[in-house]
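> the amino acid sequence is not available; the structure is as follows:
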C-alpha cells in the first residue's frame, strides 16, 4: 500500500487492529456511498470516473476508518501517486493506493465469497529515524 498525504491525513502513529475491509457501493465512490460503515471499517474503492479526493471524502462521509483505492480492472503491479484535485480539498481520514493485482484479489473475495477480510495495518517506520521511534517490541518495529 502506498499512503497519500495530499488526499487524506497521515496514518496515525499506532497500528489499526481488527479493522474490516468492505467493497464500496457504488464501486468508484464518485457519489455518496450507500454502504453503512462502522467505526472499524476500511473501504476499498475503484480508481477512475472522478478525483481521488472526491472518493476519499465520500468514504469519510460514509463513516470509513480508512479509504483504499485500487485499479482492479487493469490488474497491474504499479503504484499510483494519488494527488488532490484543483479544489485543494483534503479528506479527514487516511488514504492509500493498492496495486491493481492485489485489489483484484481483494475485490473478488469481497464480491464472491461470504467471508470477511480482517485487517491489521501495521506501523510504518519507513521514513522515521530510529531515535524518534518509541520503544516497540521487535515485531512492531521491523
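Received it, and whenever you're ready, just let me know what you need. Just so it is clear, the model here is predicted, and its values are computed rather than measured.

> CA atoms for contacts and neighbours, from now on please.
Will do.

> gap between the longest strand along the chain and the chain center?
The strand that spans the most residues within the chain, counting by DSSP state E, is strand 16-23. Centroid displacement of strand 16-23 relative to its chain, using CA atoms, centre = their mean, to the nearest Å, is 10 Å.

> residues in contact with it?
For strand 16-23, the external contacting residues (CA atoms under 8 Å, 6 or more residues apart in numbering) are 40-45, 107, 110-111, 116-122.

> take the one below as the second:
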C-alpha cells in the first residue's frame, strides 16, 4: 500500500551501517567531492587548481571567498601547532601530507584560525591521482573544509609562496561560470 512504511530489512540496515562506519558515507555525490581554487597572484602560479574534499571529516564551504590569503603552514607538515598563527588566522592554509593523520593536520589548522586547510600530496611527481583523505580513530571533529591537492600542484604553489607574503585566491569557484579565455589550468597537470 502506498504511503505505508515497513521497517528496513536487516540486511539492508546492516549494509547501510557497514558502509557508513567503514567508508564514512555522509550523503555527498562524487561531484560534490571536487572543488576548484583560482590563484590570482603571484602570476607564476595563477591557474585554476582542482582539489578533492576529505571523505569523512571536515565540512563543506558555506561561502565563496574572493581574494583570500593562501599561506604555508609552519611547520609545513602540520603535525604540531602552527607557529605562524598570525598569518593563518582568517586564511586558507597549505600543508603537506605525511608524518601524522589528516585529522591532526586539519585540527591544527583549525586551531590556528584557518578558514580551510589544503593538504598537498608529498609525492611531488603526482599530477594525476587524488588520495582519499579519511578520518583517524580519534574522536576529534574538524569544523573547516579539508581538501587534498595533487603533489605537483602543491609543490609548485609552495615554491612560490613566501612565508610572509601569501598567495591571493578565490575558493571555491564554479568553473562552469568562468569564461574560457580566463580559465587557465596548470600546464603540468592532466585534466
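Thanks, I have it. What you see is a predicted model; the values in this text were computed from it and never measured.

> ok, back up a step: which residues in structure 2 does the longest strand of structure 1 align to?
With TM-score structural alignment applied, strand 16-23 of structure 1 matches the range 65-72 in structure 2.

> about what we covered before: the contacts of strand 16-23 of structure 1, buried ones only, as a PyMOL selection?
In PyMOL, this line selects whichever of these come out buried by 16 or more other CA atoms under 10 Å:
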select buried, resi 40+41+42+43+44+45+107+110
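
> ok, of the contacts of strand 16-23 of structure 1, which one's closest to residue 73 of structure 1?
residue 107 (10.0 Å; CA to CA).

> could you point out the longest helix in structure 2?
Counting residues, the longest helix found in structure 2 (DSSP state H) is helix 10-23.

> residue range for that helix in structure 1?
With TM-score structural alignment applied, helix 10-23 of structure 2 matches no range in structure 1.

> contact partners of whichever helix or strand comes after that helix?
The C-terminal neighbour of helix 10-23 of structure 2 among helices and strands, as given by DSSP states H and E, is strand 34-41. Identification of contacts with strand 34-41 of structure 2 by CA under 8 Å, 6+ apart yields 45-53, 67, 167-175.

> can you flag which of these belong to strands?
The strands, defined by DSSP E, take in 48-53, 67, 167-171 from the contacts of strand 34-41 of structure 2.

> kindly reformat those residues as a markdown table containing distance to residue 144 of structure 2.
Converted to a markdown table, these look like this (distance: CA to CA, whole Å):
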| residue | distance to residue 144 of structure 2 |
| --- | --- |
| 48 | 21 |
| 49 | 19 |
| 50 | 18 |
| 51 | 15 |
| 52 | 14 |
| 53 | 11 |
| 67 | 18 |
| 167 | 20 |
| 168 | 19 |
| 169 | 17 |
| 170 | 16 |
| 171 | 13 |
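
> of those, which is the nearest to residue 110 of structure 2?
Taking CA to CA as the measure, residue 110 of structure 2 sits nearest to residue 53 out of these, at 15.7 Å.

> mind listing the strands for structure 1?
Using DSSP E, the strands of structure 1 run over 2-3, 16-23, 41-46, 66-70, 95-98, 117-121.

> residue 31 of structure 1: which of the ones you listed is closest?
Closest approach to residue 31 of structure 1 among the strands of structure 1 (CA to CA): strand 41-46, 11.6 Å.

> report the angle between the closest one and strand 66-70.
Here the directions of strand 41-46 of structure 1 and strand 66-70 differ by 20 degrees (axes from the mean of the first three to the mean of the last three CA atoms, to 10 degrees).
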